[in-house]
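1. Attaching a predicted model along with its sequence, questions to come.
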Amino acid sequence: MTDFRLRHLPLDTMREHVIIIHERAVHDGNLGLRPLDRARVFGADRETGKQREITGVLNICSDDLLEADEIGLSKEAFHDLGLPEGAAVGASLAVAPRSVDLVRAKLRGKRLRREDFDAILADVAARRYSRVELSMFVLGCALQKIDLAELTDYTLAMIATGQQLRFADPIVADKHCIGGVPGNRTTMIIVPILAELGLKIPKTSSRAITSPSGTGDTMAVLADVALSPERLYRVVDEVGGCIAWGGALELAPADDILITVERPMEIDTEAQMVASILAKKKTAGATHVLIDIPVGPSTKVRTLELAEHVGGLFRAVAERIGLRLEIVTTHALGPIGYGIGPRLEALDVLSVLRCEQGAPADLREKALMLSGRLLEITGVEPPSRGYAAARRVLDSGAALARFDRIVAAQGRRELPPEAPVRRQIAAEQSGRIQQIDCWEISRIAKRAGAPANVSAGVKLHKNVGDNVTRGEPIFEIHADNDSQLQNALEYCDSVRHLIHFE
């Protein structure tokens, strides 16, 4: 328990507490600490005298990053400790949270109760779990059966880890797609349509988990999405809706931390998906929610039977947590729209809202269909009249005007330039496109740099149902540099059945 001087190291460790000390401190202080041990850093607040502490994963440096009497904390750890740089702090070995034993039990097949999930997710939200322990929990939920009661308890525990938005309106609409279809940015069209027709729709969206862009990534190209609760309330009061990043709102924060390990593992489990989506809808203040479940040979849900099963889980848990839910099963043989990646998808959205000639018809029609269903389940329009009402708002230009007001209220951003490095990929045969593999085309876009590089991704020249001639450009890879382009091209060459022809 040696005294150190606190150093703030501006390292973004994706919500994990990382602690760094010099190797000389380990040797000279005989702390008994090794790399990747769980360490505890503690100190007294000079103003209040209150003892403050955090735990984190220990890393050791051997260069001049730190002096032997300094201890460095990553950005998140420094913020959570709440002591000034240079403060005197101590360090010691820390024990794992008791809830980790519950995670091990889940991995062995034990059924967890509400209080177990409360304990696990409270420790997750407090950043007491290492990446390894987070991965253990995600895999435990993926590999072991979770029954309906257990899934409900998991969802309620996730809701309880953060704050909840509350609106005075008796009806608050929301919509979510479970994902798996690249380019499927219907939300950014639905929100202004519904807001224009008088519905409150405070849409909170995630960043990409396994995709080249989430709604939060795409909207962030055009506007600020990191809204505080206070700003979100002001935006919704002013323009009727918003498209914000849920991670900035501390709504079900344990879920946002779990996503940081789901993303690199490319895992989005059934239980995690249901709990995550419904917890975010409930904490965002929604009363009426539409869930879009795309079904196709390369989507997350491959069969109608599985869609019925997943839809049944959504309905059952939603009923138990007090949400009115509508499930829509949609058919997906390939991407929606032409763009895959934040900037390219934003261009598709703007093209539909502007009713431009050549705008992606599949994106327009799906957005109108889903808007119509939401208008009907909320009672704004009678049965079978929602689609027509949504189309009138879109075709009149009112949806575009409302979207522009939403962008302005959230904080407008200048559209980034087109990616500087691009390469067209030609069709290897002639014929009519029957299917484009959603998973593989997404991976190409990710290897090109999306969503981290917002202009990167894939732009389709042809989509499902189009006729092509051998040698004709079928899609184009966009990247920020030659290295990322080459990475995407190499992966593209390795894919055997990316595009299927009739």
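-> Happy to help now that I have it.

2. C-alpha only now, for contacts and for neighbours.
-> Fine.

3. how about Leu415, secondary structure?
-> At Leu415, secondary structure determined by DSSP: H, G, I helix; E, B strand; the rest coil is coil.

4. and it, what does it touch?
-> For Leu415, the contacting residues are Val221, Leu222, Arg343, taking CA atoms under 8 Å, 6 or more residues apart in numbering as the criterion.

5. Now rank those residues by neighbours and give me the top one.
-> Sorting these by how many neighbours each has (other CA atoms under 10 Å) puts Arg343 first, at 29 neighbours.

6. Please settle this for me: is that residue part of a helix?
-> Yes. The secondary structure assignment for Arg343 places it in a helix, going by three-state DSSP.

7. Burial check on the closest residue to it other than its chain neighbours, number of neighbours?
-> Among residues not flanking Arg343 along the chain, Ser455 sits closest, at 5.1 Å (CA to CA, 6 or more residues apart in numbering). The burial count assigned to Ser455 is 26, neighbours taken as other CA under 10 Å.

8. Quick one: residues in contact with stretch 194-208.
-> For stretch 194-208, the surrounding residues in contact (CA under 8 Å, 6+ apart) are 169, 171-175, 191, 213-217, 232, 236, 239-247, 263, 280-281, 284, 371, 375, 380, 390, 393, 398-399, 402, 451.

9. now stretch 102-109
-> Stretch 102-109 has contacts (CA under 8 Å, 6+ apart) with Leu112, Asp116, Ile120, Met136, Phe137, Leu139, Gly140, Cys141, Leu143, Gln144, Lys145.

10. Against that first model, consider the following:
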Amino acid sequence: MEAEKQPLRLRRIGIDTHQEPVAYLRQDCHVCKSEGFSVHSRIKIATENRSIIATIQFITNQLLTNQEIGLSEAAWQLLKADEGEQVHCSHAKPAESFACVKSKLAGKSFEESSVFEVMHDICLGHYPDIQLATYLAACSGTHLSPPEVLAITKAMVNSGQRIDWNIPQVLDKHCVGGVPGNRTSPLVVAIVAAAGLTMPKTSSRAITSPAGTVDTMEVMTPVNLSLEQIRQVVEQENGCLVWGGSVSLCPADDILLRVQRALNLDSEGQMVASVLAKKIAAGSSHVLIDIPIGPTAKIKNQSAAFRLQRLLVATGEALGIEVTAMTSDGNQPIGFGIGPALEAKDVLAVLRCDPDAPIELAQRALIIAGKLLEIGSKADEGEGYRLAQKILNSGAAEKKFMAICEAQGGFTEPPVANNVYEVTASHNGIITYIDNRFIARLAHFVGAPVVKTAGLEMQVKLGDQVVSGQPLFTLHAEAKGELNYALEFLQQHPDAIRIEETWL
């Protein structure tokens, strides 16, 4: 009997491999022997109705019998099978499109047809993580030309569903990132939707930051909505704040983002393709892009920002959407909170017009919302900020935000962490430098964004005068071990917040 005709029984063994499909087998399994499978082999697992591609790992204990195959949670969700169901396993055919990726590494340009093949194979799971990483490396830096970026964007849009709102104007915004605590989207959506404009915000989870819009929003309300649920929320409230991955908008991009997060690797062209593909797939007609500039932000200087602006606008124009790109100050964190629950706390403080709310976060949200109100013809040019401020101060934005949360499944106040630790100034002086990347990494070390309550709360800004022993920021953690780990990291980087000495 052929090896692929010999079935194995499925076991759901409850291992979280994030979005990577992994299959677990005994090394003495008859299929492993006959097929010559080894660790990291790529195999096709097929039921009568469905098949997936997964990466093999071997089990050496009695967790599985040699008649069973275990699936990670990601693989189980993809296969949509039942416990104990029989499957057939065989070697997965290598993705022929990977030759295009190797050619790109060798210095050749992507053709539009080859990019479509690459994205198609990525969506089908034909690329293991090492090949996904190779693709991202080939696209890193400024290695993609404008025609290549356009081709990748088109291919990503075609990789999943596309929403049509059947109205002439659908607004959206995006920040290219690199600045912790820049949680403007919930505020902007609330203000713009309260003004009567349509703004369905679909976002990704955090890539390299301690929290994304979705990570913050799911502290307060459900974000995993179906397409029909999203439509109902938007029809009722003019806006939403949901996870785009729940409705398969640009699934190729979701797969790439998982690996990009692990690599902590940015690519100008891939960033443009990722951002615009998701906006187009979400049905946006007008998009405002915020580009923070700073020495420890993603975009380091004005020339890099200008190059990115041109690429964003030109790619959007070629694909039929209007893109407006603006620059902003990326020299320091924006809000006080860094981490999902702490950023949610900041958002609510601004919406509730709390006198202790972070002023910089409120101002940046008002600038972005004001520009969108002008684009949406709700305010004359130069008058958008004033209208946005009026909507916020009147309580209309808070009311709209709560209505959106209720429509998405209900509102919950952000939780708090079990452990906190104040980090204080070692001497008198003026705050002259704050390292955004260090602050973000420190928030990661205490558990953000996976642990929703974890992160840190800034208590100083650039230019502040401090005295020895004054709090600089407070760490929030659920586990003391994570808190101690962060403190060890902090000791190794004493200049992440620079205090120029003065004598007070």
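-> Looks like it arrived, so ask away. Here the structure is a predicted model, which means the values were calculated and not measured.

11. And the TM-score between them?
-> Overlay of the two chains. TM-score (TM-score structural alignment, normalised by the length of the first structure): 0.96; 496 aligned residues with a CA RMSD of 1.5 Å.

12. ok, back up a step: looking at the contacts of stretch 194-208 of the first structure, which are in helices?
-> Using DSSP state H, the members of the contacts of stretch 194-208 of the first structure that fall within helices are 191, 215-217, 232, 236, 239, 263, 280-281, 371, 375, 390, 393, 398-399, 402.

13. Quick one, which of those residues are buried?
-> For these, a burial check counting by 16 or more other CA atoms under 10 Å picks out 191, 215-217, 232, 236, 239, 280-281, 371, 375, 390, 393, 398-399, 402.

14. Just the closest of the residues you listed to Ser62 of the first structure, please.
-> Ranking these by separation from Ser62 of the first structure, with CA to CA as the measure, puts Asp217 on top at 37.3 Å.

15. What is the equivalent residue in the second structure for that closest one?
-> Aligned against the second structure by TM-score structural alignment, Asp217 of the first structure finds its counterpart in Asp215.

16. now Ser130 of the first structure
-> With the correspondence set by TM-score structural alignment, Ser130 of the first structure lines up against Pro128 in the second structure.

17. That match contacts Ile43, correct?
-> No. Assessed by CA atoms under 8 Å, Pro128 of the second structure is found out of contact with Ile43, at 10.7 Å.

18. Return every residue with contacts to both of those two.
-> Both Pro128 of the second structure and Ile43 are in contact with Thr55, where contact means CA under 8 Å, 6+ apart.

19. Can you classify the closest residue to Asn393 of the second structure other than its chain neighbours by secondary structure?
-> Residue nearest to Asn393 of the second structure in three dimensions, not counting chain neighbours: Cys353, with 6.7 Å by CA to CA, 6+ apart. The three-state assignment at Cys353 of the second structure reads coil, by three-state DSSP.

20. Pull up the gap between Cys353 of the second structure and Leu392 of the second structure, please.
-> Taking CA to CA, to the nearest Å as the measure, Cys353 of the second structure falls 8 Å from Leu392 of the second structure.

21. More neighbours: these two, which one.
-> Ranked by neighbour count (other CA under 10 Å), Cys353 of the second structure and Leu392 place Leu392 first, with 24 against 16.

22. still on that earlier bit, which of the contacts of stretch 102-109 of the first structure has the most neighbours?
-> For those, the largest number of neighbours (other CA under 10 Å) sits with Ile120, at 26 neighbours.

23. The aligned partner of Phe37 of the second structure in the first structure: which element?
-> Structural correspondence for Phe37 of the second structure with respect to the first structure (TM-score structural alignment): Leu33. With elements delineated by DSSP states H and E, Leu33 of the first structure resides in a region that no helix or strand encompasses.

24. My guess is Leu33 of the first structure contacts Ala91. True?
-> No. Under the contact definition of CA under 8 Å, Leu33 of the first structure does not touch Ala91, with a separation of 9.7 Å.

25. any shared contact partners between those two?
-> Where contact means CA under 8 Å, 6+ apart, the residues bridging Leu33 of the first structure and Ala91 through contact with each are Ala39.

26. didn't Gln6 of the second structure look like it was pressed against Ser34?
-> No. Applying CA under 8 Å, one finds Gln6 of the second structure not in contact with Ser34, separated by 10.2 Å.

27. Name the residue in those two with the higher neighbour count.
-> Set side by side, Gln6 of the second structure and Ser34 show unequal neighbour counts under other CA under 10 Å, the larger going to Gln6 at 14 against 11.

28. how near is the closest residue to the more buried one other than its chain neighbours to Gln27 of the second structure?
-> By the measure of CA to CA, 6+ apart, the closest residue to Gln6 of the second structure outside its immediate chain neighbours is His88, 6.6 Å from it. Taking CA to CA as the criterion, His88 of the second structure is separated from Gln27 of the second structure by 17 Å.

29. Then Gly239 of the second structure?
-> Taking CA to CA as the measure, Gly239 of the second structure and Gln27 of the second structure are separated by 52 Å.

30. what's around the residue opposite Gly379 of the first structure in the second structure once aligned, how many residues?
-> Counting by TM-score structural alignment, Gly379 of the first structure corresponds to Ser377 in the second structure. Residue crowding around Ser377 of the second structure was assessed by other CA under 10 Å; the count is 12.

31. and if you look at the one 10 residues further on?
-> For Leu387 of the second structure, the tally of surrounding residues (other CA under 10 Å) stands at 20.

32. Let me see the contact set for it.
-> By CA under 8 Å, 6+ apart, the contact list for Leu387 of the second structure reads Gly370, Ala379.

33. That one -> the first structure?
-> In the first structure, Leu387 of the second structure lands on Ala389 (TM-score structural alignment).

34. Lys452 of the second structure too?
-> With TM-score structural alignment as the criterion, the equivalent of Lys452 of the second structure in the first structure is Val454.

35. My guess is its match contacts Gly339. True?
-> No. In this structure Val454 of the first structure lies outside contact range of Gly339 using CA under 8 Å: 11.8 Å.

36. What is the neighbour count of Gly29 of the first structure?
-> Burial of Gly29 of the first structure is recorded as 15 neighbouring residues (other CA under 10 Å).

37. Arg423 of the first structure too?
-> Close neighbours of Arg423 of the first structure, defined as other CA under 10 Å, add up to 15.

38. ok, it - contacts?
-> Shown here is Arg423 of the first structure, whose contacts under the criterion CA under 8 Å, 6+ apart are Glu476, Ile477, His478, Leu485.
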